[in-house]
Each structure stands twice: as structure tokens, then as C-alpha cells.
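Undergrad: Okay, structure incoming, though there's no sequence with it:
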């Protein structure tokens, strides 16, 4: 049956989120309806509200960093059943395309880089509000108490996992942690530089530490970020505002040759250039983990990360292999979602979670 529930609707670009009563249709074949319990606030959701993504259609229910419980399943669904704890995947894994079948790839032809996810695969919406059709966002739309997505965009996770923490494994944490572990393949004893210490940058720091880096230099113009970065594994913290010379020169002096690995977790062309110039000439690796928007953006799309790794990340978290809780700086009830972006934009939050 159709579920009435609360959701945060973005009616138009440049307008704040509005908490509304929406109707969520039951799942069709190969679809799953999930009761969202918690959702992280990612800067990408803020970029959606600002209208920075030309391929997003309004009105829309944003949100892509969630965790919840399967409420019902459509015909033919086999991977999950009602009652299972799940994390929606903003980069799906259909398991059938040439990319999914290639062990060297973590891409999928169903991802938003290849096809629109403003509507379900059958080109209809499961959301209505005030008689109007509301668009999906990345097929996840986790700013709704109930959301519907294709079966291949859902990962079943450990039944004991705390949903108000593991929701971060849907986007921010694996983007940063995976940039260090999977993309850069940071080697033990190496030197790393991390530009930008928001939720993604701090997750890069954790990944570098887990990989055994001996020196992790954390860089941000907000010195309030340094205590948390050190707690999570940074060995040095550098504020570019403390120097007159360019930051890459400072890093060269600190390291002699430059760093083995540098990571940009902001998405700003100046820091992208600085991060690139900070790496050592012979073997340095530079990884972009931030998404740029507007005038600062670079052409091209960010590399996809994660997917099959999500259930394993949950298991690793439960085994205390990394401290995900340390990233959660604010938790708010869902009705305060409009305020939830403020600490993130002001640089006062590593990650804010809204809980239904």
C-alpha cells in the first residue's frame, strides 16, 4: 500500500528544504521500499539545493547517505527481505553490465554518470506531494522516511549495526577511506598530505593511518579541524594562512622531496593545483576526492568509489578497525533538517546526522 510519511522536498533550485507529507508508492518488480532511520548531510546535497547540477530535476527529495530497514519488496527481489538492515547505494551495482563483470572495475552502467536517476528505471516516480510528482535523487532520496529504489542499489548489512553511524558508509567515509586504501594504495611508511579536513578529508586521514603511512600532513585554513585530525592519525597540521609562501613550497620544505601521496578533499582548483604540486616528482600519486561545483569546477566527472565494499566496511566498523563515531559531530531530529546544513557550511561539523 502507499505510505504517507515525512520527507524534505526541494521545490526549486535556490530554495531551502521544506518538510512535507509525501505519499510513497509500493515497490514494483525488482524494487525495494526502505524505512530510512538516519541520513548524513553531505555537501553534495547542499550543491543540489543550490542548483549546481544541471541534470537534477525539481521538485526533488535529496539525500544519499542513509541507512534503514527494508519495509517491503517488489516481485522478484531475492537479495533482501523485510526487516533487513540496509544502506542505499548512490552508485549502484547491477552485477550484469560489462563493468560489473570486470574485476578491475567498480563502475556500473546504471550509475548516474551514465543514466539519469531522477526517476525509477521505468521512468516513473514513487513520490507524490500535494498532487505533484516528486523526483528521486540518485535513486536513494534518503531525506524521506520511506524511499523506493532498485534492488541493485541496496546493500544488506550486519543486523547489529547502529544505523545512525553506519549511514556515513553510504558516501562520505568510503569516498575518503577508499581514496587512500583502494585508489592511491598507500604504502606502509609513506608520507601523505590531505587537503581539506571535512568528513571526506578526515576519512582520508583514517585510511592513510590504516594503510600504515608514517607521516600524515593535514592541511586546512580552519585550525578548529586540527584536534580531530590529530586524534584520527594526522602527524602534522598545517594552516596555509600561517605562511606567506605557497603551501606546496611549505610541504616541500617539510618533506625534502614532496609527499608520496596527496589527496584533495575540497574540490577547489587552487587546492587541486597545490596538492598536485606537493607530490614528489619521481613516484608521487595525487588523488582527487573532492567534488567541485560552479566556477571552481574542473571538467570531467569524479571517479566512482565503493559498492560491494559497503557490507565489509560495516563489518570492519563493528570490529573497531576504524572510528566512524569520531566523524559524527552533530545529530539532529529530522524536523530540524533545514538547520542541519548550517554547521557543515560553516565548517563547524565533520558530519551531521539527521534521525527520523
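TA: Cool, the structure landed. What you see is a predicted model, and the numbers here were worked out from it, not measured in a lab.
Undergrad: all contacts plus neighbour counts: C-alpha atoms, from now on.
TA: Fine.
Undergrad: Helices of the stretch 51-200 of the chain, start to end?
TA: Assigned by DSSP state H, counting those that start in this stretch, the helices in the stretch 51-200 of the chain fall at 163-166, 172-178, 199-210.
Undergrad: Which one of those helices lies nearest to residue 106?
TA: Residue 106 lies closest to helix 172-178 among those, at 11.5 Å (Cα to Cα).
Undergrad: Take this one as well and set it beside the first:
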């Protein structure tokens, strides 16, 4: 072995830093943890970049199950495969991957179907354990168990993920890791809502309530699908430059989320939008979005 090569860590525990949630709602604690080697159908990943999703914040605050401590949160990330466990043929050391919290075993009838992405072999659960054997790959330096989050736990320098929760990607030279990590959750959620779930058709009108990362991703999905008109509704003027200049979204400013003028939206869309997307998470706003939908399809 040349002097410039590092000894392999495959098959050995790795000690690294992680942001651990010790108390619900309290600041995360930066500490050293031990990450066990991957077992069968698993890969150990060196996290290159991770972002913060609202789901992380929601579970961080929960004091009762499915909130649980100690736990390593984080699920929107990108990383490099450090090593793989037995029976893994899809990935190899050095591959670039993004973790996804919805599993895809690639074998069951649901995963093979174009109409479903809810794996029946490894059903989605908000579980604190690895999906196949119900154990953890994390311990603190005293040997105490640290729980997983959404089968990812990306707030750690290294994590172990089941291959059903990993997607191999190839990045060209222009794509930055701190952008690509958003593909893991926010971007795929928004683009997929327009492209796959709603199946937006060419020439239609789309209204988006809330132009955060998911709302902007919906706009991109609608644009790719050929929507003739995309209207974005938001309270924050700083969102307008991104929406208008980058994605060609026609923006409507609001003083508050409860002040939507349905008549205005319906007039702008000549009787209602073909598709409405609520991207804030407010039940009242969902009702408003539904009321802005066209009642009779053109």
C-alpha cells in the first residue's frame, strides 16, 4: 500500500461527529458517535452535504412517539458510499448516492408498478431502527444506543442506510453537492407532485400556494410539463424574484395567508385553475386551494 493511501475502514466501526438530539426541542449536541459497519442489504455513507427539512424540525420538537431520544435526525442529503454489506450488488465504494425516506426494494409488485411507490416488502414507518432487523447502527462513546430517523439520519459524518433507501446518481461538473442534496426530499416532493401525482398537462393553468422550496419545485415540475400559466401566491416579496425570473411564475402578493381573495384568483384563471397545489401545510389554506380549482375541466 502506497504511503498516500488510507487504510480501509470497510468492515470496521467508524468514530465520527454527529448532531444528536438528546432532549426534544433542545439544541442538538455535537458529539462523537460510533457507526457500525453495514449489514446485509446496507451501505455506509459518508455524508457530503445535508440540509434541514421542516420534517426534521417537527420531529425534533416531539416529546412522545414517534418522537424519541437520543436520535440523529436529518434525511435530505447526498453522500459517497464508504462500504457495503453482504448481498449488495447495486452499489460499490465511491458511488454518489442520495438517500430517500420512502423505500424502493425494486422487487415487490408495488415497486415494479408505475402507479405506486409504496413498497409492500419494506413498508414505510417512522421507525427509530434499521428497516430489516430492527436494530441501530449508532452508539455513543459509552456504548448506548442512538436511534435512527426516517431510515437516513444524515446529521452525522457517516451513516448506514438500507439500499432500498438509496438512489445512485451521476453528477456532471456543473452540479454542486449543496444543491444536489435537495433532490433527496424537497425537490423530488415538489417536482413529483406536479409531474407524477397530478400529471399536469401541457397548456394548463397551475396555482401554487406558498413559494418555499417545495412550492418552487412544484413550479419547476409544472414548467417542465408544459403548463401555460403558473401563478404563485406568497407573503414574502423576496420570493418573487426567484419565482418570476427563474421559473416564469406570475406572482400574487398577500398581506397574510388568510387574506386570499378567491374572486381575484378565479378571475385571473377565468373560472379557476386546472391544478392547485398547497405547499404551506395549513388546513385552512387547503380549503382555499380547493376553492380555486376549476369545477368543470376544460
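TA: Yep, that arrived. On a predicted model such as this, the values are computed, not experimentally measured, just so you know.
Undergrad: After superposing, what score do the chains get?
TA: Superposed pair, TM-score by TM-score structural alignment, normalised by the length of structure 2: 0.89. Supporting alignment: 283 aligned residues with a Cα RMSD of 2.0 Å.
Undergrad: can I get the helices of the stretch 51-200 of structure 1 in TSV with distance to residue 1 of structure 1 and mean neighbour count?
TA: As requested, these are exported to TSV (distance: least, Cα to Cα, whole Å; neighbours: other Cα atoms under 10 Å):
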stretch	distance to residue 1 of structure 1	mean neighbour count
helix 163-166	25	23
helix 172-178	33	26
helix 199-210	38	28
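Undergrad: what's the burial count for residue 297 of structure 2?
TA: Using other Cα atoms under 10 Å, residue 297 of structure 2 has 8 neighbouring residues.
Undergrad: To residue 245 of structure 1, which of the helices of the stretch 51-200 of structure 1 lies closest?
TA: That would be helix 199-210 among those, by Cα to Cα, at 23.2 Å.
Undergrad: and the closest one, how far out from the chain's middle?
TA: Distance of helix 199-210 of structure 1 from its chain centroid, counting by Cα atoms, centre = their mean, to the nearest Å, is 13 Å.
Undergrad: picking up where we left off before, save the helices of the stretch 51-200 of structure 1 as CSV, and put in distance to residue 187 of structure 1 too.
TA: Converted to CSV, these look like this (distance: least, Cα to Cα, whole Å):
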stretch, distance to residue 187 of structure 1
helix 163-166, 27
helix 172-178, 14
helix 199-210, 9
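Undergrad: shouldn't residue 38 of structure 2 be in contact with residue 87?
TA: No. Between residue 38 of structure 2 and residue 87 there is no contact, the gap being 11.0 Å when judged by Cα atoms under 8 Å.
Undergrad: more crowded one of the two?
TA: residue 38 (24 against 10).
Undergrad: what about the corresponding residue of structure 1 for the more buried one, which SS state?
TA: In structure 1, the residue paired with residue 38 of structure 2 is residue 27, using TM-score structural alignment. Following DSSP: H, G, I helix; E, B strand; the rest coil, residue 27 of structure 1 is assigned to coil.
Undergrad: Find the nearest non-adjacent residue to residue 27 of structure 1, please.
TA: In space, and not counting its chain neighbours, residue 27 of structure 1 is closest to residue 74: 5.0 Å by Cα to Cα, 6 or more residues apart in numbering.
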